[in-house]
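[1] Sequence unavailable; structure follows:
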């Protein structure tokens, strides 16, 4: 809005008509006092101020306008009929004016000046708004940075406390695990001695004291059988508790391991007419004894849980993959980082819904009368797999067999590091 200040109505009407014709919003004041009152209440982009007025003249009004913090930046154009000389111009600029228009004024010149100062006012206002937004943004960012620093400090403190708690908890857990391993080992070891005596004396009674065919022979045989099962259970508990004891990882050729297992199971394989096939198995960085336990438990299960009247067909196959993903596509050995070992059989199978349950310790899906075992073999397989940072899973269908798959990293350490340390 533009404020016209003039004590003569004809001058105000003339100026107002010209400005409104060019879409400017105009306000008027007939004296300096009225102009100052309006400036205190409203915002103006430009003041056109007559110099010669009764009461306060234009210079006094300009000085008053420039003295208000609210209006000090409003541009002022003096409108005067007085001849312009140097002293008059100096007085005008000192009082706060920025330009002069002499009476009678040229409408085009006046409009040009008004448009120029109006545009400058708009630009200054936009610049002021931008500066205000920037200051607000700076303040906001400072506050955000302070809050972020406070949050980071709090988070770092919580992380430090959590880390300290975890370290303490891990140390306590390691201590408890060691105590548990020692207890399991000692308890199992101490159980072996009386078990051996039960087995020895049971066999002596059966062979030298009891006459074949006596009813007591059946009872003694049950005692011996129970002692044998208890001995197997003790051995498996010892094996399970020993998995967590730190051991050295070494390159293990799974082809050789499987060959040794087949030789060990030679009598059982012949009894069941089992056929074991394989493709080329990889060399995997593992704890050797645990690599053997893993394959041995999976192959033993495949032979043991066979169907009556059906020769066990067992396939041990491997594929190399680049990603730790069951669905990863096979790759050549130069790109391989992991392998999937699958032991597949045509045995009795089980409901697929039990595929996770069977890896729990002492978990059995069949009675001990139907199939011998301790219920620890697959738990051992799972624990060994996890020790080697891998996964194990099973798929099965009743009457159609099972497939146990193990996903393992080929290296437990960086291959180049391993080669350097073993060169």
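    Nice, I can see it. Since the structure is predicted, the reported quantities are computational estimates derived from the model, not experimental observations. Numbering: from 1, shown residues only.

[2] all contacts plus neighbour counts: C-alpha atoms, from now on.
    Will do.

[3] host element of residue 393?
    strand 391-397 (DSSP states H and E).

[4] where along the stretch 151-300 of the chain do the strands fall?
    Using DSSP state E, counting those that start in this stretch, the strands found in the stretch 151-300 of the chain span residues 250-253, 275-278, 283-286.

[5] Mean neighbour count, the ones you listed: which tops it?
    Comparing the strands of the stretch 151-300 of the chain by mean neighbour count (mean count of other CA atoms under 10 Å), strand 283-286 ranks first with a mean of 21.

[6] What helix or strand is residue 27 located in?
    strand 26-29.

[7] how close does residue 397 sit to residue 144?
    Distance, residue 397 to residue 144, by CA to CA, to the nearest Å: 59 Å.

[8] swap in residue 290?
    Distance of residue 290 to residue 144, given as CA to CA: 54 Å.

[9] ok, now which ones touch residue 303?
    Taking CA atoms under 8 Å, 6 or more residues apart in numbering, we find residue 303 in contact with 269, 272, 274, 312, 314, 347.

[10] Which strands or helices does the helix ranked longest in the chain pack on?
    For the chain, the longest helix by residue count, based on DSSP state H, is helix 107-204. When contacts are defined as 3 or more CA pairs under 8 Å, 6 or more residues apart in numbering; DSSP states H and E, helix 107-204 packs onto strand 46-50, helix 215-242.

[11] Now with 6 Å, please.
    With contacts defined as 3 or more CA pairs under 6 Å, 6 or more residues apart in numbering; DSSP states H and E, helix 107-204 has these neighbours: helix 215-242.

[12] buried sites along the helix it packs on?
    Neighbour counts over helix 215-242 (16 or more other CA atoms under 10 Å) mark 217, 220, 223-224, 227-231, 233-242 as buried.

[13] about what we covered before: looking at the contacts of residue 303, which is nearest residue 112?
    Lowest distance from residue 112 to the contacts of residue 303 (CA to CA) belongs to residue 314, with 99.8 Å.

[14] The closest one contacts residue 276, correct?
    Yes: counting by CA atoms under 6 Å, residue 314 touches residue 276, with 4.7 Å between them.

[15] One more to weigh against that first structure:
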């Protein structure tokens, strides 16, 4: 439950006095009570409001509590709301079992015992609210993880002291050719060109909170790319974002060279002699500076240089005259109307056939709007860093919550299971056969709840696991999965494995996919006289497609969309055991590999589950 959010408890009783009595017993600042005096009013409330727990009177006119519970459990919006029945009579077994069959999780008997009532309500509310919060946080985490892992930019964490990479996303592979594991624990300096390496070392000594720099970076093939780095320095760590600007650099250079000879360029292209007198002026220069060609030919270059930069410009001209080529140097200029602008300046000497200096060719581009755009990009990067920090906080919260689920929920389950075992073992003479069966059911349900907790934690941890792709033999993984089966199940079913092409992926995760799908096929075909399971593949231009086919109970395609959701099951526990997490794990693993998952089936005619993986050269 989020901060300042109250739990909504719906109390349904045809006697208002009973409702008031329950409210007095359960009253707490973090609870809100909603009343209903009949079944219709109760159903209206659960459909239109967010209800966290229902306390439902069994004996009511028109529609009793069992009927209300049955309707709630059949509706998608209300089926997961926990129900406690309240009753003053009919405590025999058949009456209790009817309540449990209709979806009740517990009973309260009138007159109410205040401590027992509060304890039962508190436990059920805690379980329900923690489950809902876990699902919400897991969905948020998955969105943030997808945002980072699907980013075209490199997002990484660097140790500010050692300059070694500690964490990074998969973009390094597409951008530089290295895997994440190859770059982790290596220094960023290893990948930088010489001058940029020295510049970064100097920057690191300044220990600034935020800074940006451009650097030439070597890829695995030793090719060079230009990356624009934006750094936030926090607690000895650099939270970094690197964008590939190689194309921008290349285009910029090409434009500058072509601008020298292209008269109609939108860039300012002009020539001046040794003394700075302008001898050529194109339309681009007129647009940028406002001077017509006639005006410019009566000017010197110093007319468009701000006064405080004259000496700097003179030094640059001297270097050009001596033969130095200037490429993409950022400078300031002043227009005819006194406006100060930023330009990218390129220049070189134009000589005659004898090598004598004829003039200086200059190309200038207006970059004021570009600098504004750069500022916008920096703001976007700052926002991304903020989101990254928020994601880290969310990760920590989820880890803490997972720890709480793993430990705080297991303790009461162990107690329930232990007490039931003690009663069965120490007091068998006082329990008839039916009571012994009920205590056995309590133990089984406690064990199932433990399995649900384990599966939910496994599903949550999977969302944070990084995929390491190496060559994988899918045939070998399928054989290993078969060996994991119970020997009786393996020998009873007729299982065939066709040609399964090898690809790249995470071996342990893809092994889990095979285990889950093959176990699923064995389970749902287990009631056949001759269970048959086929494991095979096909392919298209971009991907390999693998399938596991069985001749089991099948399913209605109208409900296929539920197959891969957490805790979504199309068959009840009486027919087939399970928690509803196995296929959700399959979906998450294949999605993290960039593949797809789907299924086809017909009721009582078997099912086929498919998953695809990209071909290694795609």
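    Cool, the structure landed. Remember, it's a predicted structure, so these values are computed and weren't measured experimentally.

[16] Select, out of the strands of the stretch 151-300 of structure 1, the one closest to residue 194 of structure 1.
    Using CA to CA, the nearest of the strands of the stretch 151-300 of structure 1 to residue 194 of structure 1 is strand 283-286, at 35.1 Å.

[17] next one: the closest one to chain centre, how far?
    30 Å (CA atoms, centre = their mean, to the nearest Å).

[18] Likewise for stretch 407-423 of structure 1?
    Centre-to-centre, stretch 407-423 of structure 1 and its host chain are 27 Å apart (CA atoms, centre = their mean).

[19] between residue 290 and residue 144 of structure 1, who's got more neighbours?
    A side-by-side neighbour count of residue 290 of structure 1 and residue 144, using other CA atoms under 10 Å, places residue 290 first with 22 against 12.

[20] The more buried one maps to what in structure 2?
    Using TM-score structural alignment, the equivalent of residue 290 of structure 1 in structure 2 is residue 509.

[21] about what we covered before: angle of the longest helix of structure 1 against strand 46-50?
    Taking axes from the mean of the first three to the mean of the last three CA atoms, to 10 degrees, helix 107-204 of structure 1 and strand 46-50 form an angle of 160 degrees between their directions.

[22] can you give me the angle helix 107-204 of structure 1 makes with helix 215-242?
    Using the same axes, to 10 degrees: helix 107-204 of structure 1 against helix 215-242 is 150 degrees.

[23] residue range for stretch 19-30 of structure 1 in structure 2?
    Stretch 19-30 of structure 1 covers no residues of structure 2 once aligned (TM-score structural alignment).

[24] For residue 296 of structure 1, which residues are in contact?
    By CA atoms under 6 Å, 6 or more residues apart in numbering, the contact set of residue 296 of structure 1 is empty.

[25] how close does it get to residue 395 of structure 1?
    19 Å.

[26] With residue 110 of structure 1 instead?
    Taken as CA to CA, the span from residue 110 of structure 1 to residue 395 of structure 1 is 93 Å.

[27] ditto for residue 67 of structure 1
    Look at residue 67 of structure 1 and residue 395 of structure 1: by CA to CA, they are 90 Å apart.

[28] Tell me which of these two has more neighbours.
    The neighbour count for residue 67 of structure 1 versus residue 395, taken as other CA under 10 Å, is higher for residue 395 (18 against 14).

[29] For the more buried one, what is the corresponding residue in structure 2?
    Aligning on TM-score structural alignment places residue 395 of structure 1 opposite residue 600 in structure 2.

[30] Relative to residue 592 of structure 2, how far out is the closest residue to its match other than its chain neighbours?
    Take residue 600 of structure 2 and drop its neighbours on the chain: the residue closest to it by CA to CA, 6 or more residues apart in numbering is residue 608, 5.3 Å away. Residue 608 of structure 2 is 22 Å from residue 592 of structure 2, where distance means CA to CA.

[31] cool, residue 11 of structure 2 as well?
    Taking CA to CA, one finds residue 11 of structure 2 at 44 Å from residue 592 of structure 2.

[32] Comparing those two, which shows the higher neighbour count?
    Shown here are residue 11 of structure 2 and residue 592; by other CA under 10 Å, residue 11 has more neighbours (25 against 19).

[33] re earlier: check which residues of whichever helix or strand comes after the strand holding residue 27 of structure 1 are buried.
    For strand 26-29 of structure 1, the following helix or strand on the C-terminal side (DSSP H and E) is helix 32-41. By 16+ other CA under 10 Å, the buried positions in helix 32-41 of structure 1 come out as 32, 35-36, 38-39.

[34] Just name the closest of the residues you listed to residue 261 of structure 1, please.
    Checking those against residue 261 of structure 1 with CA to CA, the nearest one is residue 39 at 102.7 Å.

[35] Once you drop chain neighbours, what's closest to residue 339 of structure 1?
    In space, residue 339 of structure 1 is closest to residue 320, 4.5 Å off (CA to CA, 6+ apart).

[36] Name the SS class of the one you found, please.
    Assigned by DSSP: H, G, I helix; E, B strand; the rest coil, the conformation of residue 320 of structure 1 is strand.
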